[in-house]
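# Following is a predicted model, sequence given first.
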Amino acid sequence: MDQVTEFNRLFEQSRLVLASMRGTAATSGADEAAEPLRAAGTAAEGQVEVVLVGQRVESVRLDPRVLRAGAELLGEYVAQAVNAALDDLRHQAGQAGAEPAALDPAALGETLGQLQDQSVRSMSAMSQALTDVVQRIQEGGR
């Protein structure tokens, strides 16, 4: 097997590994989507707690002592706890989304394919040029 063919084979093997990674990434992304993020927020020194799952309120817990604060203040505490839970949810979503965005397997695969094509053409041209030089040297030596 000549060097150009071996080089092309290695590139093709790399592209297949990358394609399998893309399939794995798509599958793991679907698994993550099946389990929504869970976030919590508190207010009034922990007397009001709100738990979110995905973008829905799962529970609101009120310490009985906070009920003495009055309806208006209680409403503010609940709003603060919900906003804190939403901030937590956004923070988690940002962390979960940051890593995959850093590596785009499709773009990497396309770039790798272009590099493979260009490299094989260049190596073929260099190989042919070296073959021509060797042939000229051998013909000149006779």
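Structure received. Numbers count the residues shown, from 1 in each chain.

# CA atoms for contacts and neighbours, from now on please.
Will do.

# so which helix or strand takes in Arg22?
Element membership for Arg22 (DSSP states H and E) is helix 3-34.

# Flag every buried residue along that helix.
Residues of helix 3-34 classed as buried: 4, 8, 11, 15, 18, 22 (neighbour count, 16 or more other C-alpha atoms under 10 Å).

# Is the most centrally placed residue in the chain within a helix or a strand, and which one?
Residue closest to the mean C-alpha point of the chain, counted by C-alpha atoms, centre = their mean, is Pro100 at 0.9 Å. Here Pro100 sits within helix 71-102, counting by DSSP H and E.

# Comparison target below:
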Amino acid sequence: MLGEGGFERQLVDVRALLRETISRASEEGRDEPGEYVAEAADGRIRVTVGTDGRVGAVEIDPRVLREGAEYLADEFRTAVNAALDGRGEQNRTDEPVPDLDALNSAVERLQDQSIRQMREMTATIGEVMRKLHKS
């Protein structure tokens, strides 16, 4: 059984983990798992869409330029749209996204309430023990 200090330490650790998770989520962009790369023109055009939804990199093999401007434009558009579609698929989920700030607040309230209750119980047990020793 945990004493007052052990229980409080666990709650402090949980809150620290939540703060770290919240911080990491905001740095990475919440619900955005990473970049997505798509290819077109038989792999001669590669487009990377970043976590912010913007095109991050475009790689074009110089040999594809021989195909002409219209072909290049069509294939480039195909690669960009495929990258955007793939990124959208990565971000889809049927699972609800937890509100980490609300969860952190709830744990904080739980910690405060638990510490108060633990102190009250400790005081009551101490009082009972004193009475038993007097008898």
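Yep, it's here. Since we're looking at a predicted model, the values are computed, not measured.

# To which residue of the second structure is Ala85 of the first structure aligned?
Using TM-score structural alignment, the equivalent of Ala85 of the first structure in the second structure is Ala83.

# same thing with Gly75 of the first structure?
Under TM-score structural alignment, Gly75 of the first structure pairs with Ala73 in the second structure.

# count of residues packed around that match?
For Ala73 of the second structure, the count of nearby residues is 11 (other C-alpha atoms under 10 Å).

# ok, now Ser59 of the first structure?
Neighbours around Ser59 of the first structure, by other C-alpha under 10 Å: 12.

# A strand includes it, no?
Yes - assessed with DSSP: H, G, I helix; E, B strand; the rest coil, Ser59 of the first structure lies in a strand.

# Could you find the closest non-adjacent residue to it?
Leaving out its chain neighbours, the residue that sits closest to Ser59 of the first structure by C-alpha to C-alpha, 6 or more residues apart in numbering is Val51, at 5.2 Å.

# Could you grab the helix/strand/coil label for that neighbour?
Going by three-state DSSP: Val51 of the first structure is strand.

# And it, how far from Gly75 of the first structure?
Separation of Val51 of the first structure from Gly75 of the first structure (C-alpha to C-alpha, to the nearest Å): 16 Å.

# same check, this time on Leu62 of the first structure
11 Å.

# got it, and Glu12 of the first structure?
Taking C-alpha to C-alpha, one finds Glu12 of the first structure at 62 Å from Gly75 of the first structure.

# Please pull up the equivalent of the residue nearest to Ser59 of the first structure in the second structure.
Using TM-score structural alignment, Val51 of the first structure pairs with Thr48 in the second structure.

# Counting neighbours, what do you get for that match?
Residues lying near Thr48 of the second structure (other C-alpha under 10 Å) number 23.
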